[in-house]
Structure formats: C-alpha cells, structure tokens
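Asks: What follows is a predicted structure for the sequence shown.
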Amino acid sequence: MITPVILAGGNGSRLWPLSRQLRPKQFLSLFGEASMLQESLQRLIGLRCRPPIVICNEEHRFLVADQLRQANIGDACIILEPEGRNTAPAIALAALRAMEDNPESVLLVLAADHLIEDVAEFHKSIESARLLAVQGELVTFGIVADHAETGYGYIQRGPTDNEGGYRVKRFVEKPDKATAEDYLATGDYYWNSGMFMFQAQCYLDELESFEPEIVHACRAAIKGARRDLDFVRLDQEAFKRCPGNSIDYAVMERTQRACMVPLDAGWSDVGSWSALWQIGEQDNWGNVTHGDAMYHESHNLLVHSENRLVAAVGVDDLVIVETKDAVLVAHKDHVQDVKKIVEQLKRENRSEFMNHREVYRPWGVYDCIDHGERYQVKRITVKPGAKLSVQMHHHRSEHWVVVSGSAQVTVADKTYLVSENESTYIPIGQVHALENPGKIPLELIEVQSGSYLGEDDIVRLDDRYGRCQ
C-alpha cells in the first residue's frame, strides 16, 4: 500500500492578498468548497493508501487539523516543523515516520497546493510510478508541457525505462522564454512537478550518501519526538541542526536511480494570479470572475471579489483582487512581482502580510470590524463545544454581547450563561473564559477598551489546545 506524504508548508506569497503568512494558499478554497489541501487528499480516493502523513509549519497546525476533520480524515499523522528546512528534510521525516509502521513503505510525495483536473489519469501515472518504485527507483512526475513556461523548472527525459517511465537525463532551472520554446520544440522536456514516489528506505539511503547530516538530524528529531493532541512534535534542538536543502538538489540531481513518469492530467501549481486566470472559466470577453463584478469594454481580466462590487471600465489584462482589508491591481504580465509587495509589507511589519482581517483560531474565528486609538470591536464565532483559553489581560477590559447562541462565561470564581440579546463585562486583570456549550455556533460582539489592545496582552492560564507557555 502507498503512504501519501502531503507537504503543506510554504506561504504562497504570489497569491496575496488572498494568501497570507498565517493562512496561505494551500488552506484556501480557490476552486470550490474544499481547500487545496482537502482536494489533494480527496484525489487519493480510489487508491490503496495508508493514512496520510502531513508535514506543516507549527503556526498552521490547527488549520491542518481542522481541515482534516472537515474532510473526515481522523487517522492522519501531522508532523510539525519548528522551522522550515525545505523539502529534503521534510520528506526524510515522513520516511522515518512511515518506516515505524512498515519498513517497506512506498511514499507518494505530493504538494498540498497543486491543481489536478483529470484524477483518473493521475491514478494511472501513480500506478506506473509505483511499479518503478518497488524496483528501487526514485520516481518524479514530469508534466507534459503544452506551452513554453518560464515559471517552472524542467526535466529532460533519457532512455525509456520499464512500466511507461524514462530515465532522467537532467534537471534544468527555470529557463528564459527562448530556451523554454526550444525545450518545447524538442518534445524531450517536461515541467518539474515537485511530486515523487519511492520506497522510504531507498530515499533515505540516497539522501544519507549525499547529505548525511540531514538524515542524522532527522533521525534525532524523530527519536525525540512527542505526541501533542493531533500532532507529532519533533525534538526542536535536533531539527534546528538540520541543514536545509530541496529534494532536487540533495538527491534527484545526483542519484543514478532517478526515473520520470509523464503526467498529462491538467496539472497546475497555481503559482500566480495569471495561472488562476488561465484555468478559470472565461466569458466571451476573456474575463474570469469570482464574486460580484461588472464590466464595460474590458477584456481578459481576473476579478476576485470577496465583499464588494468591483466594476471595471475600459481596462484589459488586469488582475483585481478585493478582500476585507486589501485590494490588489496588477497587470497579468507582472503578477510574479506581487511577492515584492509582500516583502515590503513584511519589512514594514504590517498586519496585511501576516493575516486576514478574519483570523482563524482552533475554537473558531474572529473578525476585527472596527478599531480606534483606545477601542477595538470584534465579531467572534465559537464552534459548538469549543472553549477559548482561561486568560486575563493587563491593559484592556471587554464587553461581550451575544447575538446568536448561548455563551458559558467564567469570571473569577463565577460561571454563568449569557443568552442571545444579553451581555456581560470583563474587567481589566480579571481571569475569565468563554465556552460554547450549545450545538450551534455562538456569535458575539466583543468591545475591547484600554491603553493597549494587542493580541500579546493575552495571558493564558489554561488552554485545551496546548497554547500555554
């Protein structure tokens, strides 16, 4: 059986303002109700698979756990990376973990943020790759190129191998336009998908021969790991000693075992807004719309509106993205440079780099709907049965008004219910907690007032989600 490994790190900065540091593109629903992570897992239905291993950043752990529960996947292993070290160590961690259950594990390594339209063809390529993997080959999937793309690396195929694959002749970096056109004309070059299949032990053997420090650090990190709720927490000090490297540089470009299986299944890594326009449903004027939009004498636009009407008049070839706290306008030829805006937001320590106005927590979500110098107003949604941490604040008081559902409130040594259209008050410095004891979401308005309103003024005394220091 196959062990799927889902790489769910990365921040997808070129899809800002939808993709943010704390809610990157793999956790967004870009093509329907399911997120890209959930779609990656749903594509495995029909294959004989063991429970998946998901590798993610520490700060995304509750997003991953929540989305897996929504997808009815309760047996996944979620490994938390305390710091990113690129794909070679991440896959080594998965290989070591998989071999604890089955020493002969065959890994199918997938990214959480890819689009694949033809699932049946995807499964055929996986079966071809599996037959090669059990023979000790390290298989990568080469995407059949249909245009001269400069945003991807390429794989040049060598002689035909068994089971519908090819030996890999070489990997090449992202080319310029002329070189990409030459690659396309030969028919020997494929886009590098970043998806792989191999036996866990074969991968570790090759990685150890080229980069032994990575394997040694990962072994120590796994050996010292501990369970925490839904997660596997690595030995942080051991993993921090691990060198960073990609699987391409560390193994695939150096091994003699590299094979490639072609994949022609409507693949995209959704790496930019122009990619979303290309795969979107275009109207008669070439416009792709998500949300509320109107056009006049405008062509080849991508408009993504989340909250308001967007009207475009007399413009062509633009990307326009509207969220609650940001608007992006970019020419489709320059969407790769959206990351430059993200870099500037990070340098200036602006909140639009880190998070949306709506902020997701393991207990639910809050939306900061208004703020001033000494006040802040939030709309808070608490999931049924969920509870915020027992906490206190040094610099602010809070008023809570319940607008839907019922709240169980604890202030100091008193616990009481607050129903719809009722309110309560939390003084500065008072230990308190909020819980939803009902079966429907709890909606309330919180008005904070005080000299400092930052999230770091939360002193957690007890927390069911393990967030106390």
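Replies: Done, it's in.
Asks: drop to CA atoms for contacts and neighbour counts, all remaining ones
Replies: OK.
Asks: In a helix, Asn349, correct?
Replies: No - counting by DSSP: H, G, I helix; E, B strand; the rest coil, one finds Asn349 to be coil, located in no helix.
Asks: Could you report the neighbour count for it?
Replies: 11 (other CA atoms under 10 Å).
Asks: what's the answer for Lys324, then?
Replies: 15.
Asks: Confirm that it sits in a strand.
Replies: No - Lys324: not assigned to a strand; according to three-state DSSP it is coil.
Asks: how about the strands in the stretch 201-350 of the chain?
Replies: With strands called from DSSP state E, counting those that start in this stretch, the stretch 201-350 of the chain shows them at 226-228, 231-233, 258-263, 267-268, 288-290, 293-296, 302-305, 310-313, 318-322, 327-331.
Asks: Include mean neighbour count and distance to Asn436 when you put the ones you listed into JSON lines, please.
Replies: Shown next, in JSON lines, are these (neighbours: other CA atoms under 10 Å; distance: least, CA to CA, whole Å):
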{"stretch": "strand 226-228", "mean neighbour count": "11", "distance to Asn436": "23"}
{"stretch": "strand 231-233", "mean neighbour count": "19", "distance to Asn436": "24"}
{"stretch": "strand 258-263", "mean neighbour count": "26", "distance to Asn436": "48"}
{"stretch": "strand 267-268", "mean neighbour count": "18", "distance to Asn436": "41"}
{"stretch": "strand 288-290", "mean neighbour count": "19", "distance to Asn436": "34"}
{"stretch": "strand 293-296", "mean neighbour count": "13", "distance to Asn436": "37"}
{"stretch": "strand 302-305", "mean neighbour count": "24", "distance to Asn436": "32"}
{"stretch": "strand 310-313", "mean neighbour count": "15", "distance to Asn436": "37"}
{"stretch": "strand 318-322", "mean neighbour count": "22", "distance to Asn436": "32"}
{"stretch": "strand 327-331", "mean neighbour count": "16", "distance to Asn436": "35"}
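Asks: try this one next to it:
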Amino acid sequence: MTQINPVILCGGVGTRLWPLSRQHQPKQFQPINSEGTTFFQATVQRHGGRLFGKPVVLVNERHLPTVTRQLRTIMTDAMIIGEPVSRNTGPALLAAALYLYEQDPDAVLLALPSDHVIDGNLEPSIASALSAVQDGLIVTFGIAPRYPESGYGYIIDGGPYIGYDGVRKAARFVEKPAAEIAEALIEEGGAFWASGISLFRADTLIAEYSRIVPKTLLAVKEAKRLAEVTASGIILEAEAFSRSRNDSTESTIFEKTDLMALFPADVQWDDVGAWSAFHTIGAKDDSGNVSSGDVILLDTQNSYVRGGNKLIAVVGLNDVIVVDTPDALLVTSRSASQKVKKVVEMLAQTSRPEIIDHRWLNTDWGRVGTISEGGGYSIKQLVLNAGGTVLFDSSSTQRSLLTVAEGVAQVESEAGRRVLGVGATFEVGPQVRAILSNVGTTALQVIEVTCEIESRETTEPAQTGAAFDAMAVGKKLGQYA
C-alpha cells in the first residue's frame, strides 16, 4: 500500500493566543494543557501508523532547535525543511512536494497544520480518499460545522464525485464569513468547515504551480537547489525563497484548480485559533468551567481559567477567560477572545518584550528563567538536566556570580576545574569563558546574578540584561550553548 508522507506546517505565530503564544515560542510548540504534550507533538503522533511514512516538518529557521528538541522528546525522526523567511503555506508545501518528488515520483503528501486539536480517528477518511488522489485529484477534508463560526473558512459541497466512494466535489470556498453568512451557509446545508488538512500527489501540486504561478515554482526550485544541508534536513536559500508568492496553498491553488475535491471527515476538530476554543474542547465541570493549574472557582460558570505559577481565584464571574503566565496575565470575556490579536498589535507598537519570548525559555540542556531585571542587573535561574552543559562567554562589561541552589555542578575555566555542591558560588568575570556542567543524577539549579560594570574606554553604562537568547545563542553579553 502507498505510504503517505505527513507534511507538518509549523510556520504560524498564533497572535490570538497571546500570552501563551509568542513570536519566538508560538502556539504550536506550547502544551495543549498547562503541561504535557504540545500541539506539534500531538500532530506528529496522530499520524505515526503504518499508513504513514517519515514526517516532513516545515518550520521557520529560528524554531529549528525547538522542533528538534520536541521530536527527540517523543522519539520521532523527521525530515526538517527550514524556512529562512515566512512566505505562508503555499511556498512551504511546494518545497516539501519538490523534495518528496525527488525521492519518489509517486509521493503522496498529507498537509497538516501543527496547531489543531482532533478528537477521533482521521485515518479511515484519509485511506478512503487515497485512490482519488492517486488519480490526480486534490482532496481537502471538511468538518461538519457545530455552530456558525466566523473565524473559519468553509467549503461548499458540490455533490458526489462519481467513481470515488465518499469523495465529493468542492463547489467553492468561503473564507471566514461574517456571522450571519456563516449561519445562512449552515442552514442551507452542504457547508463544511475547512480543516486545512489536504491530501495530494507531489507531482499534482507541482504541475498546478507550474500552470498557475510559474514564477513561484521557479523561485522555490532555486531555493531548494541552493539549500543548506543540515543533519536533519535542509534550510532553503533565503533570497530565492523570498521571491515566491507570499500566500496560502488554498488561495493560490485550491481555489483556482479544477482538481479540487472534498471528503467529509467524521471527527471532532478545532483549530484552537482563539482562547474561547480551549473552553469548547476542554473537559467541563458541573458549572461548565474548564480549568488547569492552581485554580479556585467560586460562583463562576462557563469560564476558562489556565493557571501558571501562582494561585488564581475567580469569584462571581461568568463566561470569562483568564490565562496566567510568569510575565503577563490575560483577562477577557469569551465573546471578545478574538480581539486578543489587537492587544498584540498594541504591544508591538511600543516594542514590548512580552510578545517576543516567555520569561522561561526551554533549551537542549534544560531551561532558563528571569527572576528579576533592571538598570544594569539581572537575576536568572538556570535548570540543567543531568549531563547538561552551558558555556558562559562574558563580555568586557559583564560580571556574573552564580550560586548552586540544588544538585552538583562542575565548572571549567582557565583557572582549572571545580566540583561544587549546594550553596557554593563561582564568578564569571569580564571576558572569561567558563563551562558549567551538571555532573549529578538530578536536575541542577543555579541562580545567576549578572551586573554591568563600566567599560575602561567610556563612562557610559553598558546595555543591561543577561546574556541568554535561547533562539540565537549569545547575542551581546554572553553565551549559553
């Protein structure tokens, strides 16, 4: 039987799910609940049966370490294609099609958003649609709508596709209609939510790009030809990839091709595009509330409360959403949850850091979090996994004092090698390189206090803040690796 290649799209940011989703740590890499499996990991695991081959992951280049780490956690190997710039789903899927066609001219792709929640088994629908796809059709999977959602796209059923059991004609697409139009579509019947999941042959997509947008095909081919080869895949060449059309596969190809078909899938689906969706899909208590973390709810109904690292008490409120993170708290009504995107736009106008990163960052060696920071200083907590190693490479204007709070540390520098227990301290002075390792069997916790000192060349204070950037190691004041 033909093996289907799951192609997982990880390029989005999910601004409507702020403060959970950030530019450097977007929604798909966050846990579905307060902890545990992420959206991306759940998507990979959902398509790991015998019907499927090795997954292909399409991801922004800056998130390559995150994808690699999360794949390792679920013990899954994948081919990773790094996108040097964001060009929407169209060029990304085309790059995957070109790569897979080179491996197998008969390759079949299953395009999968990485940030959706599915309850039920999608495999029977995929298997049933395969014969139509092998004959050259493009099949997209529709979901029977449960309510008139204006935040989703719709596909209109055009009647049966003769010769293929269960496959329907896709008469037209309706992109995120107003609420009254969505309601009318559902009342008329034959309208399905567009799940964003589609099945097609690699050569079919390539041929349609050649016919409809040939310049994008040439640009992506060039980006692939000049791609940087890595241990886990390739990184497309930036200049060529930037010349491709910045648009989705749906608007570029699916809405213009004569090969489009629809397959109604019998699953519960949600794209979790706004916080109200977490309430919809969550397990509710007797008052209709969905909560996680350290939460107390009193005289509160039909609400979603996602706790962080502190106790949250909600009293006498209905239909609200509360989301707590270490550096930001969101409170909104369920009906206004789509407007969170406007908050992100306001934060961007004032260059607020809360839209970029979380205060806690995950790394290959563990995680690091900011406890406090201000003019000329920062206090951070480092948690190293057993065997984890961190490189400190301080600037000429930085001095750090580190204290072991838990575990056993080893420090190597020009001064030699030391093993340190709980309560021991060590200093990393200006222009000093030091390697910190966890040589114990449990997590190592270290508190780092970093201060800026005046440069010998100037009385101007140096830029403040610690050295850590989990996505781009060692930008200004030091380096963790």
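Replies: Perfect, I can see it now. It should be emphasised that the depicted structure is a prediction, and the values quoted were computed from it without experimental measurement.
Asks: Got a TM-score for the pair?
Replies: Aligned and superposed, the two chains score 0.94 in TM-score terms (TM-score structural alignment, normalised by the length of structure 1); 462 aligned residues with a CA RMSD of 2.1 Å.
Asks: before we move on, the earlier item: mind putting the strands of the stretch 201-350 of structure 1 in TSV, distance to Gly165 of structure 1 included?
Replies: Listed next are the strands of the stretch 201-350 of structure 1 as TSV, based on distance: least, CA to CA, whole Å:
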stretch	distance to Gly165 of structure 1
strand 226-228	39
strand 231-233	35
strand 258-263	5
strand 267-268	18
strand 288-290	37
strand 293-296	46
strand 302-305	37
strand 310-313	48
strand 318-322	39
strand 327-331	39
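Asks: do you know which of the ones you listed lies nearest Ile155 of structure 1?
Replies: If you check each of the strands of the stretch 201-350 of structure 1 against Ile155 of structure 1 by CA to CA, strand 258-263 wins as the nearest, at 8.3 Å.
Asks: Check which helices and strands that closest one is in contact with.
Replies: helix 119-133, strand 138-143, strand 166-172 (3 or more CA pairs under 8 Å, 6 or more residues apart in numbering; DSSP states H and E).
Asks: any idea how far Ile73 of structure 1 is from the aligned partner of Asn385 of structure 2 in structure 1?
Replies: Asn385 of structure 2 maps onto Lys383 in structure 1, with residues paired by TM-score structural alignment. The spacing between Lys383 of structure 1 and Ile73 of structure 1, counted by CA to CA, to the nearest Å, is 19 Å.
Asks: Just want to know which of these two has more residues nearby.
Replies: Neighbours per residue, other CA under 10 Å: of Lys383 of structure 1 and Ile73, the larger number sits with Lys383, 20 against 16.
Asks: Go ahead and confirm the more buried one touches Gly364.
Replies: Yes - if you go by CA atoms under 8 Å, Lys383 of structure 1 and Gly364 touch, sitting 5.4 Å apart.
Asks: Phe122 of structure 1: which of the strands of the stretch 201-350 of structure 1 is closest?
Replies: strand 258-263 (6.8 Å).
Asks: Which stretch of structure 2 lines up against the closest one?
Replies: Strand 258-263 of structure 1 corresponds to residues 260-265 of structure 2 when matched by TM-score structural alignment.
Asks: what secondary structure does the residue mapped onto Glu187 of structure 2 from structure 1 sit in?
Replies: Using TM-score structural alignment, the equivalent of Glu187 of structure 2 in structure 1 is Ala185. What three-state DSSP gives for Ala185 of structure 1 is helix.
Asks: what's the mean deviation for the match of strand 258-263 of structure 1 versus structure 1?
Replies: By mean CA distance after the TM-score superposition for structure 1, the fitted stretch 260-265 of structure 2 averages 0.6 Å away from its aligned residues in structure 1.
Asks: Now do the residue lying closest to Asp269 of structure 1 once chain neighbours are set aside against Leu93 of structure 1, distance only.
Replies: Distances taken as CA to CA, 6 or more residues apart in numbering put His114 closest to Asp269 of structure 1, at 4.4 Å, once the chain neighbours are dropped. According to CA to CA, His114 of structure 1 and Leu93 of structure 1 sit 21 Å apart.
Asks: cool, and Val64 of structure 1?
Replies: Taking CA to CA, one finds Val64 of structure 1 at 18 Å from Leu93 of structure 1.
Asks: repeat for Tyr366 of structure 1
Replies: From Tyr366 of structure 1 over to Leu93 of structure 1 the distance is 34 Å, taken as CA to CA.
Asks: who's more crowded, those two?
Replies: Leu93 (25 against 20).
Asks: tell me which element the more buried one falls in.
Replies: helix 87-101 (DSSP states H and E).
Asks: tell me the average deviation of the next helix or strand after that helix from structure 2 after fitting.
Replies: Going down the chain from helix 87-101 of structure 1, the next helix or strand is strand 106-111, by DSSP H and E. In the superposition against structure 2, strand 106-111 of structure 1 averages 0.4 Å from its aligned positions (mean CA distance after the TM-score superposition for structure 1).
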